[in-house]
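In: Pasting a predicted model and its sequence here:
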Amino acid sequence: MSLVVLPGTSISNLSGVSHTVFYLRGIPGLEDKHMWISIPFFTSYVTALLGNSLLIFIILNNRSLHEPMYLFLCMLAGADIVLSTCTVPQALAIFWFRAGEISLNRCIAQVFFITSTFMSESGILLVMAFDRYIAICYPLRYTTILTHALIGKIGATIFLRSFGTVFPMTFLLKRLTFCRTNILPHTVCEHIGLAKFSCDDIRINIWYGFFVLMSTIALDVFLIIVSYMLILHAVFHIPSRDARHKALNTCGSHVCVIFLFYGPGIFSTLTQRFGRHISPHIHILLANVCILAPPMLNPIIYGIKTKQIRDQVTHILFSKHI
């Protein structure tokens, strides 16, 4: 088993030692409140599992919902389940049982699945923006453009892009020698968060991480903004006020999910960059919000704002009692 090295311990006598086991601390500074913090974590995880599973069940079992928008929503729900399952059970094990021990290989695997799933969700949100653009700007050609075959190819491209860009990170982490402390102040493993405990030069990790961020998440955000600029341009050229309102209403759920997905991440990034005076546990809590909030709230948003889904949920939950 790898030696536990406390923060601040000198590493001059540990040259050549590379840790193979790490210890996740959870939320440093709030260890005495871990049991209370676990309540929203557990609640969000159960809600995410039930809500997204119900969403997938409804869409797959109703042929009337086998339209592009709902099929993309089904992909998003599946990614939400994977993202929650990769992160929350590990956090709950730390909060409840202080079981923060994690092997290096498992830590790297967690980095891979969390990052690739997060990028997949970003890609799905992008194609959902294109879906709304086609539905509003080319309504008569909507089903002929977005065929089931094309939707399948788009889904495969999204996941291949995510896995392909994140896969090199595993090798960039595996090459490092971890001779510093093996206590990680977080609930999950992160790429740079893990790399900075190496004694090697990690500039290539930093630059590759920046390249991945700009070529996926940042590019997706830019293309989503362009899509909605084109949508707004088309909507405001519709002569009927009711038709304009109906067209904008079809985008409501997607816009809410976009802000929910990117908003906490942008805020967390800004606080890390400019909020050096903010306590470390605040940064970790914000990072967890980025992971917890979208999977929990996405099915609720679509369930409330989408009539077809709302009707199906009502039918499933209350039909036996009518």
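Out: Structure's in. What do you need?

In: Please count neighbours and contacts with C-alpha atoms only from this point.
Out: OK.

In: if I look at Asn298, how far off is Leu76?
Out: Distance from Asn298 to Leu76, counting by C-alpha to C-alpha, to the nearest Å: 9 Å.

In: take the one below as the second:
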Amino acid sequence: MEKENYSLVTEFILRGLTDQPELQMPLFFLFLGIYVITVVGNLSMIILIGLSSHLHNPMYCFLSSLSFIDLCQSTVIIPKMLLNFVSEKNTISYSECMTQFYFFGFFAISECQMLAVMAYDRYVAVCHPLRYNLIMSYQVCSWLVCGVYMLGFLGATAHTSCLIRAFFCNENVINHYFCDLLPLLKLSCSSTYVNEVVTLASNAFNIFFPTLTIICSYVLIIACILKIQSTEGRSKTFSTCSSHIAAVGVFFGSLAFMYLKPFSVKYMDQGKVSSVFYTILVPMLNPLIYSLRNKDVKIALKKVIERLKF
């Protein structure tokens, strides 16, 4: 079929999480609550790290950047999702869809790379404590953070550029609650070969390699911890990494379930449930995980509250 015969889609319909009308309002209030907790939690973490001078070190610099990414990621997805819960017709224009997908890709890739950078930071802190300040200098940290965002920019630009080249015919119902790559490509009536190649390359670079970096870092960390003689010392050292392990497990587990399956996936409903974890729940849980399990954050929070009181 020639390009001139295509009836190009100007807007999409988002099917959402469920088609059952009686669940729309309960889900609206559930995800509204999650979004409020996400915004408050991540903004609080960014402000707390900014105000507390003893948290001005590489670990908390990366944590502040992670909170910023989580805040933006949830803002890209949830407000439109909430609007769809209370709308009769869940439509999104072609340009809005491409924009949403671009920023989703940017922040998702950035989070993958940031978690890998944080794992490397923990490796240096545990395995080379005497050289930590030299290795993780301010300049190195700045370059690492800039590199994370640059990789997010390059990945999102590559994906979106290829997606814009695809043609969408009469079918315009996206079986998802936001404009994600796989549901969009299933609607395309043109060849998606280039998109598939870019997706495989991106998955390798932005999921496999960060995961490999994290695994290698923690293998070396565990080896160092086992060399510590005292049980108290081992417990204290491991506690500094446990928060990051929990965040990584939830994020990469749900992400891999969605994107490391065969491309011709038939189980999109399971994919939607998996997407809820890394787009909605992880941004909410990260500040809770890092604050509740981190003694320095608790002390900083107590000091800030005391300063506000007096």
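Out: Looks like it came in fine. None of the values given here were measured: they were computed from a predicted structure.

In: Could you tell me where stretch 83-94 of structure 1 falls in structure 2?
Out: Counting by TM-score structural alignment, stretch 83-94 of structure 1 pairs with residues 73-84 of structure 2.

In: And stretch 141-158 of structure 1, by the same measure?
Out: Going by TM-score structural alignment, stretch 141-158 of structure 1 sits over residues 131-148 in structure 2.

In: Other residues contacting that stretch?
Out: For stretch 131-148 of structure 2, contacts defined as C-alpha atoms under 8 Å, 6 or more residues apart in numbering pick out 58, 61-62, 65, 110, 113-114, 117, 121, 124-125.

In: ok, now stretch 77-91 of structure 1?
Out: Residues from elsewhere that reach stretch 77-91 of structure 1 (C-alpha under 8 Å, 6+ apart): 26, 38, 41-42, 45, 48-49, 52-53, 55-56, 100, 110, 113-114, 117-118, 120-121, 187-188, 291-292, 294-295, 298-299.

In: Next, the mean deviation of that stretch compared to structure 2.
Out: Comparing stretch 77-91 of structure 1 with its match in structure 2 after superposition yields a mean distance of 0.3 Å (mean C-alpha distance after the TM-score superposition for structure 1).

In: What does Ser116 of structure 1 correspond to in structure 2?
Out: Checking TM-score structural alignment: Ser116 of structure 1 goes with Phe106.

In: do you know how far its match is from Pro21 of structure 2?
Out: Plainly put, Phe106 of structure 2 is 33 Å away from Pro21 of structure 2 if you go by C-alpha to C-alpha.

In: more neighbours, these two?
Out: Ranked by neighbour count (other C-alpha atoms under 10 Å), Phe106 of structure 2 and Pro21 place Phe106 first, with 24 against 9.

In: wait, doesn't the more buried one sit right on His159?
Out: No. Using C-alpha atoms under 8 Å, Phe106 of structure 2 is not in contact with His159; the gap is 9.7 Å.

In: can you confirm His237 of structure 1 is in a strand?
Out: No. His237 of structure 1: not assigned to a strand; according to DSSP: H, G, I helix; E, B strand; the rest coil it is coil.

In: residue in structure 1 matching Ser95 of structure 2?
Out: Under the alignment (TM-score structural alignment), Ser95 of structure 2 maps onto Asn105.

In: quick one: the closest residue to Cys256 of structure 1 other than its chain neighbours from Leu260 of structure 1, how far?
Out: In this structure, Cys256 of structure 1 finds its nearest non-sequential neighbour in Ile301, 7.6 Å apart by C-alpha to C-alpha, 6 or more residues apart in numbering. Relative to Leu260 of structure 1, Ile301 of structure 1 is positioned 10 Å away (C-alpha to C-alpha).

In: One more: Gly123 of structure 1?
Out: Gly123 of structure 1 sits 15 Å away from Leu260 of structure 1, going by C-alpha to C-alpha.

In: can you map out the strands along structure 2?
Out: For structure 2, the strands defined by DSSP state E cover 11-14, 91-93, 173-174.

In: how about those strands in TSV, adding distance to Leu220 of structure 2?
Out: Shown next, in TSV, are the strands of structure 2 (distance: least, C-alpha to C-alpha, whole Å):
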stretch	distance to Leu220 of structure 2
strand 11-14	45
strand 91-93	47
strand 173-174	43
